[in-house]
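Enquirer: pasted the sequence and its predicted model underneath.
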Amino acid sequence: MLLYGADIKPAGSLSLLVSLPTMLVAFARYSRDGSFAVVGANLCFAALMATGSISGVLLGGLSLR
């Protein structure tokens, strides 16, 4: 944004678009590795963290209006 003078919304969207393939590859590798078994063992904690993340996204999105 500061380097190229782009607007904040397209710059943020482009940042997410660039990191998406990296996240998809990481999820694919970890799922084959069996590393997500830890999440299953701590399902209550993972659900609590997901609830906080989703509520943060909703509140953040609503605050942009």
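Expert: Now that the structure is in, tell me what you want to look at.

Enquirer: use CA for all of it now, contacts and neighbours both
Expert: Noted.

Enquirer: can you map out the helices along the protein?
Expert: According to DSSP state H, the chain carries its helices in the segments 8-33, 37-41, 43-62.

Enquirer: make a markdown table out of these and add mean neighbour count.
Expert: Supplementary listing: those in a markdown table, determined by neighbours: other Cα atoms under 10 Å:
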| stretch | mean neighbour count |
| --- | --- |
| helix 8-33 | 11 |
| helix 37-41 | 11 |
| helix 43-62 | 11 |
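
Enquirer: please compare the first structure with the one that follows:
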Amino acid sequence: MTFALWVDQQGGVSAAARLLGVSQPTVWYWYKAQRVPRPNYKKKITKIAAQNIDFSELEAQWLAAKEQK
């Protein structure tokens, strides 16, 4: 499952932010692939989701956007 799909299943950015204990803008930046979660947050997300979250799509989108700048 991708991070974006997981966020959608939680009810959106606000709900996911509450579950993760981070700000809404933080989750929004991850959701829109404008930033990539640090390793400690990836572990937390995976633990809270109780399943594997595939961050590769998010990372690829972030890298592509960074290369265009």
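Expert: Alright, I've got the coordinates. The shown structure was predicted, so the numbers you read here are calculated from the model rather than taken from an experiment.

Enquirer: now what about the TM-score between them?
Expert: For this chain pair, the superposition-based TM-score is 0.34 by TM-score structural alignment, normalised by the length of the first structure; 28 aligned residues with a Cα RMSD of 2.5 Å.

Enquirer: for Gln10 of the second structure, give its distance to Ala16 of the second structure.
Expert: To Ala16 of the second structure, Gln10 of the second structure is 6 Å away according to Cα to Cα, to the nearest Å.

Enquirer: now list whatever residues contact both of these two.
Expert: Counting by Cα atoms under 8 Å, 6 or more residues apart in numbering, Gln10 of the second structure and Ala16 have no contacts in common.

Enquirer: tell me which of the two has more neighbours.
Expert: Neighbour totals were compared for Gln10 of the second structure and Ala16, and Ala16 leads with 23 against 15 (other Cα atoms under 10 Å).
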